[in-house]
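>>> Here is my input; please provide its structure:
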Amino acid sequence: MEKFVVTGEVQLCGKIRVGGAKNAALPIMAATLLCSGVSVIHDVPYLSDIKAMQGIMTLLGAEIKREGRTLIIDSSNVHRVEVPEQLMREMRASVFLMGPLLGRFHKVRLSYPGGCAIGHRPIDLHLKALEKIGARIKEKFGFIDAEADSLIGSEIYLDFPSVGATENAIMAAVLAKGVTIICNAAREPEIFDLQTFLNKMGAKITGAGSDTIRIEGVERLVAVEHTIICDRIQAGTYLIAGAITRGDVVVENIVPEYLVSVIDKLEGIGSVIQVGENFIRVRSKELRGVDIKTLPHPGFPTDLQAPILSLLTMAKGTSIITETIFENRFKHVDELMRMGAQIKVEGRTAIIRGVPKLTGTKVTAPDLRAGGALVLAALAAEGTTEIEQIYHIDRGYENFEEHLQSLGAHIIRLNS
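The predicted model follows:
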C-alpha cells in the first residue's frame, strides 16, 4: 500500500497540461469492440481504470498494445461475450461493454459492476434502454444475461439523464435496424466524443450534447483513429488546487466551455479567472463562501464536489453544498474534520463554516474524488498530512504528485 506525504502552505504557481479524459476513453475503448479491425486511440491516460479495462477486453479476445499515450486495439478476434465476475467488481466502467457486445454479437453476460462506493448506482436505466431496442434481460444469482435475435430501433426515455445509460444505449443502437431516439439523454462532453468516434466508424448519430440523440442503425462499422478529448475533471481539480493555495495556476489543453459552471463558482468564491481559447488561469487571495448544487451537465459536476468542498473549508463565512447525483458522496467530510474543518452533513447537504486554516494529520482516501480532495486540503494545511489508500486516486488522476510537484507542491509517494 502506498501513501502521499504532503507538506502544506505552499502557493502553487505555473502551467500544467491536462491529458485525455478517462471518462471519454473508457466508453470509446469499449466501442472498438463493435467492429472487426485495428483502432488507434490517442492521448489515453495512464490510469489503473484504463489498465483494468485493457485486461477485461484482452480476456474477451482483443489484442491491445500501448505505445506511449496511444492504444492500438485489434478487435478482430473478439469472441467471448462473458465478462469475468472478479474484473466486473473492480471497475464500474466495465458495464460499458454491455452495449457493444450486445450490438455486435446480440449476446452478453456480466455481473453487477463495482467501483467507488459513492452511493447507490443501479444499472436499471441501462437495462431498460437495451430492452427497448429488443434485448431480453434475465437477472439471476448476481448475473445479468442479455440476448436479442435482432436489435430494432425504438424510442428510449431515460428517467434520469444517466451518462452510462446514454452511452450504452448509443453503442447498442448503432448496429440496430431502424432509428433509435434517446430522450432525456445526458449531455456531457464525453458523450459528444463518443458520437464523434462512432461516426468516424460509419455510424449515423446526431444530437450528442443535447437532451435528444438520434441514431440511425447501420449494417457495419470500421476501425478508425481518434484522439480523446481533454479531461475536464482533472482540469477543474488543478484550478481548485490553485485557488485553495492562493496561487496562480494555468491549466492548458482544456475547452473552457466544459467548465463554465466551475468557473462561475470559482469567481463567486473570489478567484480571478482568465479564459483563453484553450486555457484557464486562476489566481486567488481571499476566499469567501458560496452555495453549490451538483447537477447533470452543464451544471456543477458531481466529480468536483469533493475538491471544491475542501476549498470552502477555508473560505470566509458559511457555504452550503447540495449533492443531487449520489447520496453517499460526503465520505471525505470526516477526514476533513480531522484536519480542523467545520462541516455538518444533513442528508444530501453539507454546511461548511470556513476556518482560518487546516492542520496536517493522517487521513484515508475513501474514494477517487474524495482522495483528490484530501490532497488539495493537505496542500493548503499547516504542517504535514499523510494520505493513505491512494490507489483510489490512481484510478482517475494521472501522475498526480508529479503534476502537483511541477507547480511547486511538496508531495511525495511512499510505501505505507
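>>> Please count neighbours and contacts with C-alpha atoms only from this point.
Fine.
>>> Just to be sure, residue 27 is in a strand?
No: assessed with DSSP: H, G, I helix; E, B strand; the rest coil, residue 27 is helix; it does not lie in a strand.
>>> Excluding chain neighbours, what is closest to it?
residue 96 (5.8 Å; Cα to Cα, 6 or more residues apart in numbering).
>>> surely that neighbour meets residue 163?
No: Residue 96 lies out of contact with residue 163 (Cα atoms under 8 Å); the separation is 10.5 Å.
>>> Tell me which of the two has more neighbours.
Applying other Cα atoms under 10 Å to residue 96 and residue 163 shows that residue 96 carries more neighbours, namely 24 against 18.
>>> So the more buried one, which state does it fall into?
Per three-state DSSP, residue 96 ends up helix.
>>> what separates it from residue 110, distance-wise?
Taken as Cα to Cα, to the nearest Å, the spacing of residue 96 relative to residue 110 amounts to 11 Å.
>>> One more, so I can put them side by side:
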Amino acid sequence: MDRIAITGGAQLHGTIPVSGAKNSAIKLMAASLLTDEPLRLTNMPRLADTRFLGKLLTRLGVQVTESDGPAGQQTVLHAPEITSGFAPYDLVRQMRASFNVLGPLVARSGQAKVSLPGGCTIGARPVDLHLQALEALGAKIDLHEGYVYAQAPRGLKGAEIIFPIVSVGATEHAMLAAVLADGVTVIHNAACEPELADLQDCLNAMGAKVEGAGTPTIAITGVARLKGATHAVIPDRIEMGTYAVAAAMAGGEVRLTNARPGLIDALLDKLKEAGAGVEPTADGVIIRRNGHRLDAVDVETAPFPGFATDLQAQFMALMTTAKGESRIRETIFENRFMHAPELMRLGADISVSGGEARVRGVEQLEGAEVMATDLRASVSLVIAGLVARGETTVSRIYHLDRGFERLEEKLGACGAQVRRIKGDGEAEL
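So this is what the prediction gives:
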C-alpha cells in the first residue's frame, strides 16, 4: 500500500493549476445516462473516484473515452442504449456518489436496481432524502437485501419536492431525475453549492429546462429527451482551498491558477484574519506568508457560501502552529474530527468535545508516522507535514488519490519535499 513522505521546513514558491471539481465531475458523468448522444466533459480531473464511476457507467452501457483535447483533459461519455440497469454493491460501495445513477436510470429506462452505498467514516449520510425525492416523482421504491429497486414504467412525473434538511447529493439526484419527468418539478430547500449551478449549466446545454440552481428553490420543466453537449467542469474549490491553506502553512508565495476565488470567500476571509496575504488575480489568487506566525482564528462549518466542511481538516492543520487558541465547530457531518488524534501524533495540542475542537497552537510540529482516515483528513496530514521537523509519513493514501490529482507533483513543483513511497518500498518522486 502506497504512502506519502514529507520532509518539513521548505517554503512554497510557484504556481499550482487547480483541477476540475471532483464533486461536480462525478455528477456530470452520471448525466450521460440521460441521453443517447455523446456528452463531452472538459477540464476533467483524473482521480480514483472518476475511474470508479467510469467503471460503473461502462457496466450500464456507457462508452467512456478519456483523452487530452485542446481544452485539456476531457472525457467523452456515450450511452446509445442502457444495456443494464443493475449497479452492484462491489462497485457502488467504492464511492457513495455512484448511488446517483439510480435517478437517471429510472428517468430514461423506467427501472433500476442499485445497491445501497453503506456507511461512511465521516457519518452515516443516509440516502432517505434521495429516495423520497424519487418517490415524489412517481417512482415505486422497494428495498430488499441491500438493494434499491425503483420502477416508473410510465415515466416520472413532475412534483413538488420539499427537503426537510439541505442535502447536496439529494438535490443533485432530484435534478438528474426530474429533467426527463413529465411536467414541472420544484425543489424547495435545495442545496446552494456551486456544483449545483454547474450541473444545471450542463443539463441545460443538453436541452433541459432548469432554473434556480445555486438558490434554495430550483424549478425544472421536464423535456422528452436530452441531446449531447460539451461542458467544462468548474474548478475544484476544495482543491483550491487546500493549496491556499498549504501555502499559508508552509510560507512563501503560491499563485493558484484556473481558479475561482469567489467560491472560497469564507476560507480566504479566515486566512486574511489569521494574517496570510490574499491577492485575487485574473485567473485565480495568490497566497503569501513571509516568515511571521499566523494568529489563531475560530471557524464554524456551514453550507455554501459558508465555511466548507471539506476544508475543516485542512484549516485545523493550519491552526496547530498559530498563535493562541482556535475553536473549530463542525456542523455538517458527525465524526469528522478523526484527523485530530493523527495531528496530535505530530505534536499538535487539540481537544475534541462533541462537534467542537479546541486547537492550541504550538511552536513546532514533529514528524511522525500517521494514518489517513478519509479524503480531507489525509491531505490535512500532508499540510501539517510541510512544517513538521523531520519526516512525516502518511499511510492509507488511497483516500488522498480519490480527490487530489497529482498532489506530489503540484506541491513538489513549488519546492515541497514530498514523495510517494510505493507499496513495495520503492519511492516515486
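>>> Identify the residue of the second structure aligned to the residue nearest to residue 27 of the first structure.
With TM-score structural alignment as the matching criterion, the partner of residue 96 of the first structure in the second structure is residue 100.
>>> Residue 19 of the first structure: how many residues sit nearby?
22.
>>> Check residue 402 of the first structure too.
14.
>>> That one corresponds to which position in the second structure?
Using TM-score structural alignment as the criterion, the counterpart of residue 402 of the first structure in the second structure is residue 409.
>>> what's the spacing between that match and residue 214 of the second structure?
In this view, residue 409 of the second structure and residue 214 of the second structure are 33 Å apart by Cα to Cα.
>>> part of a helix, is residue 262 of the first structure?
Yes: going by three-state DSSP, the assignment for residue 262 of the first structure places it inside a helix.
>>> Cross-check the contact I'm expecting between it and residue 300.
Yes: taking Cα under 8 Å as the definition, residue 262 of the first structure is a contact partner of residue 300 at 6.3 Å.
>>> So for those two, which residue has more residues nearby?
residue 262 (24 against 21).
>>> so what's the aligned partner of that one in the second structure up against?
Superposed on the second structure with TM-score structural alignment, residue 262 of the first structure falls opposite residue 267. Taking Cα atoms under 8 Å, 6 or more residues apart in numbering as the contact definition, residue 267 of the second structure lies against 241, 307-308.
>>> ok, now residue 162 of the second structure?
187-189.
>>> which one of those has the most neighbours?
Comparing the contacts of residue 162 of the second structure by number of neighbours (other Cα under 10 Å), residue 187 comes first, having 23 neighbours.
>>> aligned partner of that residue in the first structure?
Matched across to the first structure, residue 187 of the second structure falls on residue 182, judged by TM-score structural alignment.
>>> right, and the secondary structure at that match would be what?
Residue 182 of the first structure - assigned by three-state DSSP - is strand.
>>> Surely it is in contact with residue 160?
No: the pair residue 182 of the first structure and residue 160 does not pass the contact test of Cα under 8 Å, sitting 11.6 Å apart.
>>> ok, back up a step: so which of the contacts of residue 162 of the second structure comes closest to residue 362 of the second structure?
Nearest to residue 362 of the second structure among these, counting by Cα to Cα, is residue 189 at 41.7 Å.
>>> The closest one against residue 213, yeah?
No: distance between residue 189 of the second structure and residue 213: 11.1 Å, which falls outside the contact criterion (Cα under 8 Å).
>>> Strands of the stretch 201-350 of the first structure, residue ranges please.
Under the criterion DSSP state E, counting those that start in this stretch, the stretch 201-350 of the first structure carries strands at the ranges 204-206, 212-216, 225-227, 248-252, 272-275, 279-283, 291-293, 318-322, 342-346, 349-353.
>>> what range in the second structure matches the fifth one?
In the comparison with the second structure, strand 272-275 of the first structure aligns to the range 277-280 (TM-score structural alignment).
>>> ok, residues contacting that stretch?
By Cα under 8 Å, 6+ apart, the list of residues contacting stretch 277-280 of the second structure from outside reads 261, 268, 271-272, 285-289.
>>> Just the buried residues of stretch 130-142 of the first structure, please?
Within stretch 130-142 of the first structure, the residues that qualify as buried by neighbour count (16 or more other Cα atoms under 10 Å) are 130-137.
>>> the helices in the first structure, which residues?
Under the criterion DSSP state H, the first structure carries helices at the ranges 22-31, 48-59, 85-90, 98-105, 124-132, 163-173, 189-201, 232-244, 260-269, 305-312, 333-338, 368-380, 400-406.
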